[in-house]
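K.L.:
show me the folded form of this:
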Amino acid sequence: MNEVENYISRFEPEIQSRLKIMRELFFEVLADTEESIRYKMPAYKVGKYHLYFAAYKKHIGFYPVYGLTEIEDEILVYRAKKAKDSLHFPHDKALPIDLLKKIIRLKSLLN
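P.N.:
Modelled structure (predicted):
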């Protein structure tokens, strides 16, 4: 079991399922992405940047999401209050799979 799998295994099954989906999206969009734990959360190398996610009691946080002005309208609904780079995906709502793929793809293209 690698570090990310260990991180995911610490949560309840419903949360584990959501975290596994997010993890798989990175490899689906960027097959050769590098996976690690940074700042105590799963981290994925996308281009010259990293994207992170972390589970909390009521949501999954996704960081940092900036520089994506072309999809700002799509991500606005998920923006964390008082945080310009963070998105929150509540556990009681479906993950926005297509939006997550788009974010991963676009972040990998930023210079």
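
K.L.:
when you work out contacts or count neighbours from here on, use the C-alpha atoms and nothing else.
P.N.:
OK.

K.L.:
residue boundaries of the strands in the chain?
P.N.:
For the chain, strands defined by DSSP state E occupy the ranges 35-38, 41-46, 49-55, 59-63, 87-90.

K.L.:
contacts for the longest one?
P.N.:
Looking back up the chat, that one is strand 49-55. With CA atoms under 8 Å, 6 or more residues apart in numbering as the test, strand 49-55 has contacts from 15, 19, 41-45, 60-65, 104, 107-108.

K.L.:
following up with a second sequence; could you model it the same way so I can compare the two?
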Amino acid sequence: MWKCPKCGREFKNTEQDHFCGKPNSIDEYIAAQSESVRPLLQSIRETIHAAAPEATEKISWQMPTFWQDENLIHFAAFKKHIGIYPGGEATAEFAERLAGYRTSKGAIQLPLGKPIDDELIADIVAWRIRRKAKGSEIT
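P.N.:
As a prediction, the model looks like this:
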């Protein structure tokens, strides 16, 4: 086990990417990230907000989250990518458009150093809202 010298949390992997402490807001989360990543996170936040204007911002699982009767999407910064977490059905639904990204069930990695596809993020969020409105179970 590796113990972070800053926050004292323990992880299986040495130098595990994580957020030290517990952010209370998305503003606080973004402010704690590196200067180069902050504008990317802010852009993702604005894209999600535009696609889901009725959603509430919160921190869930220590990540920025947009909530609209349920978690619509989370996002988080890592050493080499920004992860977005729209749920397993979304990654299956958008599999064709996600062909150039690393994905796993419910997770999409947006590599740092490459342009962020704001349209893709907005489309995923809009799809999540439509699915929720139809009463479909979203994982």
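
K.L.:
output the strands of structure 1 in JSON lines, with mean neighbour count and distance to residue 7 of structure 1 appended to each entry.
P.N.:
Listed next are the strands of structure 1 as JSON lines, based on neighbours: other CA atoms under 10 Å; distance: least, CA to CA, whole Å:
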{"stretch": "strand 35-38", "mean neighbour count": "16", "distance to residue 7 of structure 1": "9"}
{"stretch": "strand 41-46", "mean neighbour count": "20", "distance to residue 7 of structure 1": "7"}
{"stretch": "strand 49-55", "mean neighbour count": "20", "distance to residue 7 of structure 1": "9"}
{"stretch": "strand 59-63", "mean neighbour count": "18", "distance to residue 7 of structure 1": "13"}
{"stretch": "strand 87-90", "mean neighbour count": "20", "distance to residue 7 of structure 1": "18"}
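
K.L.:
just the closest of the contacts of strand 49-55 of structure 1 to residue 8 of structure 1, please.
P.N.:
Distance to residue 8 of structure 1 across the contacts of strand 49-55 of structure 1 (CA to CA) is lowest for residue 19, with 6.5 Å.

K.L.:
have a look at structure 1 and report its longest helix.
P.N.:
Assignment by DSSP state H gives helix 13-29 as the longest helix of structure 1.

K.L.:
matching residues in structure 2 for it?
P.N.:
Residues 35-51 of structure 2 are matched to helix 13-29 of structure 1 when aligned by TM-score structural alignment.

K.L.:
helices or strands up against the helix ranked longest in structure 2?
P.N.:
Taking DSSP H as the criterion, structure 2 has its longest helix at helix 118-133. Other elements packing on helix 118-133 of structure 2 under the criterion 3 or more CA pairs under 8 Å, 6 or more residues apart in numbering; DSSP states H and E are helix 38-51, strand 71-77, helix 88-93.

K.L.:
ranking these by burial, who's on top?
P.N.:
strand 71-77 (a mean of 23; mean count of other CA atoms under 10 Å).

K.L.:
mean deviation of that strand from structure 1?
P.N.:
Average distance, strand 71-77 of structure 2 versus aligned residues of structure 1 after superposition (mean CA distance after the TM-score superposition for structure 1): 1.2 Å.

K.L.:
ok, the residue nearest to the spatial centre of structure 2 to residue 44 of structure 2 distance?
P.N.:
Nearest to the geometric centre of structure 2 sits residue 75, at 1.3 Å (CA atoms, centre = their mean). Applying CA to CA, to the nearest Å, the value for residue 75 of structure 2 to residue 44 of structure 2 is 8 Å.
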